[in-house]
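Visitor: Based on what follows, work out the 3D shape:
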Amino acid sequence: MSSSDIFIGETIGTAVLILLGGGVVAGVVLKRSKAFGAGWLAITFGWGFAVLTGAYISAPLSGAHLNPAVTLGLAIEGGTEWSDVPIYVLGQMTGAVIGATLVWVAYLGHFQAHLTDREIVGGPGAQDTAKAAAQAKTDAGPVLGIFSTGPEIRNTVQNLATEIIATTVLVLAILTQGLNGDGHGLGVIGVLITSLVVVGIGLSLGGPTGYAINPARDLGPRIAHALLPLPNKGGSDWGYAWIPVVGPLIGGAIAGGIYEIAFA
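Guide: Here you go, the predicted structure:
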């Protein structure tokens, strides 16, 4: 498996993951969408199918990590060379930004309609004060949830713990399934099972934080949100952004350690 294969596979696979995952959230959230209001079940199953599609596409090239926490867990387990880790992460981050941008393209008119709706952004005078305007530039904007995650109750310890626990479950499930012969990623059945695990995590542990469980999945689209020309988009909530990066990485490392102690 060459460095170019890893980078291309992870870029394409992660882009598809974010396109379909962010796309289902956009469909549920944006008012003019046919899927508007479909709810949490649609989002959790949509993300599961997004993992399934992205992983099957990228598996022949890179082993379909699509997640720095998975790459870290596999490196600790020994299935991935440490020298390959930066290439995986670079591909994942590149793909995440591309995927989020494609969601914006696919829903361009709906973003425009949603973010100019007075029921969403407020009528005249909604941000008259300088304090309110400054706050709007830092807090989570009305469509940030399409791009990245955020907590329902903002509690640093709880939010971090939720992401650690959920990611530990994900990565441990991956490590204990059948890997490809080269040890770099999941086999065919493992991809399907992992997709169902993602759905299960979303249903069971997704409520508190939106279950990032993937640093690239959260940080790449958050960067896209900050850069894209969305009207009245509000802030990208950078004060929270470290939690869905650090939490999953800790969870991936814990899962790798558990695997080495209990299963190796």
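Visitor: CA atoms for contacts and neighbours, from now on please.
Guide: Will do.
Visitor: Surely residue 217 and residue 67 touch.
Guide: Yes: assessed by C-alpha atoms under 8 Å, residue 217 is found in contact with residue 67 at 7.3 Å.
Visitor: Which one of those two is surrounded by more residues?
Guide: When neighbours are counted by other C-alpha atoms under 10 Å, residue 217 and residue 67 differ, and residue 217 comes out ahead with 31 against 25.
Visitor: about what we covered before: shared neighbours, residue 217 and residue 67?
Guide: Shared contacts of residue 217 and residue 67 (C-alpha atoms under 8 Å, 6 or more residues apart in numbering): residue 14.
Visitor: okay, which residue is most central for the chain?
Guide: residue 217 (2.6 Å; C-alpha atoms, centre = their mean).
Visitor: List the contacts of that one.
Guide: Residue 217 sits next to 14, 18, 67, 93, 96, 148 when contact means C-alpha under 8 Å, 6+ apart.
Visitor: try 6 Å
Guide: By C-alpha atoms under 6 Å, 6 or more residues apart in numbering, the contact list for residue 217 reads residue 96.
Visitor: which SSE is it in?
Guide: Here residue 217 sits within helix 215-227, counting by DSSP states H and E.
Visitor: quick one on the thing from earlier: would you mind measuring from the residue nearest to the centre of the chain to residue 231?
Guide: According to C-alpha to C-alpha, to the nearest Å, residue 217 and residue 231 sit 23 Å apart.
Visitor: to compare against the first, here's another:
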Amino acid sequence: MPLTTGQIFLSEFFGTAILILFGAGVCAAVTLPRSKAKASGWIVIAFGWGLAVFMGVYAAYATGGHLNPAVTVGLAVAGKDLAPGVSATAVNVVVYIVAQMLGGIVGAVGAWLAYKRHFDAEAPAADKLGCFSTTPGIRSYGWNVVTEAIGTFALITWVLINGKSPSQLGPLAVALVIVAIGLSLGGPTGYAINPARDLGPRIAHALLPIKGKGSSDWTYAWVPVVGPLLGAVAAGLLVPRMAGLY
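Guide: Reported below is the predicted structural model:
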């Protein structure tokens, strides 16, 4: 039976909320001063995000577990269905993206609630923002966009060709791809590679009553949106034309 618009929305909303709950949660665990996991490092963050994707993909299995507007756009540009029985119509693409963005906000609120007393404690404003959204190690907007585009191109390339591997490996494999991107390409920007992963939580940061939170850094906010979308469009246009992938 074809999915209804409401079912599509709820699937992507719930899956993305799970992704951000655990992804923002691992950032808070490693970053906030009085957390038991304080200073456990980048490897923990990379694996935490990978496992967050693993759980989110399973939660949104009915709609393909996109959890990411870049995945949705990349599949649409490539001329693929968004999920079995879900065609890449303009309406469906919009429903996916809206659900992902709202799920990102709700997931970030959940992570804030889990660490509420830690966010109330003294900590640098930049550290509190880093639990929600990305910031570059070296701020250079053009090069930051390039980094995000390359990481997202790698992700969407895997999404487009993963059907060549046994289907049972799908969620685990994409989790490991996220870990690999984080470990190899995540250093310069914190690897958003997902507009909903950055913009949704950044909106939550702006709205929540977080003590000493400082700025939400809106001057940078466009980078983790534009970079991933450029990478997704490039992958959607190029990968299907590579011989032997389909």
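Visitor: picking that back up, superpose on the second structure and give me the mean offset of the helix holding residue 217 of the first structure.
Guide: Here helix 215-227 of the first structure, set against the second structure after superposition, deviates by a mean of 0.3 Å using mean C-alpha distance after the TM-score superposition for the first structure.
Visitor: In the second structure, which residue range corresponds to that helix?
Guide: Aligned by TM-score structural alignment, helix 215-227 of the first structure falls on residues 195-207 of the second structure.
Visitor: starting at the chain centroid, how far to the matching stretch?
Guide: 11 Å (C-alpha atoms, centre = their mean, to the nearest Å).
Visitor: what comes up buried for it?
Guide: Across stretch 195-207 of the second structure, burial judged by 16 or more other C-alpha atoms under 10 Å covers 195-206.
Visitor: if I line the two up, what does residue 139 of the second structure land on in the first structure?
Guide: By TM-score structural alignment, residue 139 of the second structure lines up with residue 154.
Visitor: ok, now how distant is that match from residue 162 of the first structure?
Guide: Residue 154 of the first structure is 12 Å from residue 162 of the first structure, by C-alpha to C-alpha.
Visitor: got it, and residue 41 of the first structure?
Guide: 19 Å.
Visitor: Comparing those two, which residue is more hemmed in?
Guide: residue 162 (26 against 12).
Visitor: I'd assumed that one was in a helix, is it?
Guide: Yes: the assignment for residue 162 of the first structure is a helix, going by DSSP: H, G, I helix; E, B strand; the rest coil.
Visitor: whereabouts in the first structure does the longest helix that the second structure contains align?
Guide: When the second structure is parsed with DSSP state H, its longest helix is helix 5-31. The alignment of helix 5-31 of the second structure onto the first structure (TM-score structural alignment) spans residues 3-29.
Visitor: With the second structure overlaid, report how far that stretch is off on average.
Guide: Mean for stretch 3-29 of the first structure is 0.5 Å (mean C-alpha distance after the TM-score superposition for the first structure).
Visitor: Endpoint to endpoint, stretch 58-73 of the second structure covers what distance?
Guide: 20 Å.
Visitor: Translate residue 96 of the first structure into the numbering of the second structure.
Guide: Residue 96 of the first structure maps onto residue 104 in the second structure, by TM-score structural alignment.
Visitor: Mind telling me what element its match is part of?
Guide: Assigned by DSSP H and E, residue 104 of the second structure falls in helix 90-114.
Visitor: Against which helices or strands is that helix packed?
Guide: In this structure, helix 90-114 of the second structure makes packing contacts with helix 5-31, helix 195-207, judged by 3 or more C-alpha pairs under 6 Å, 6 or more residues apart in numbering; DSSP states H and E.
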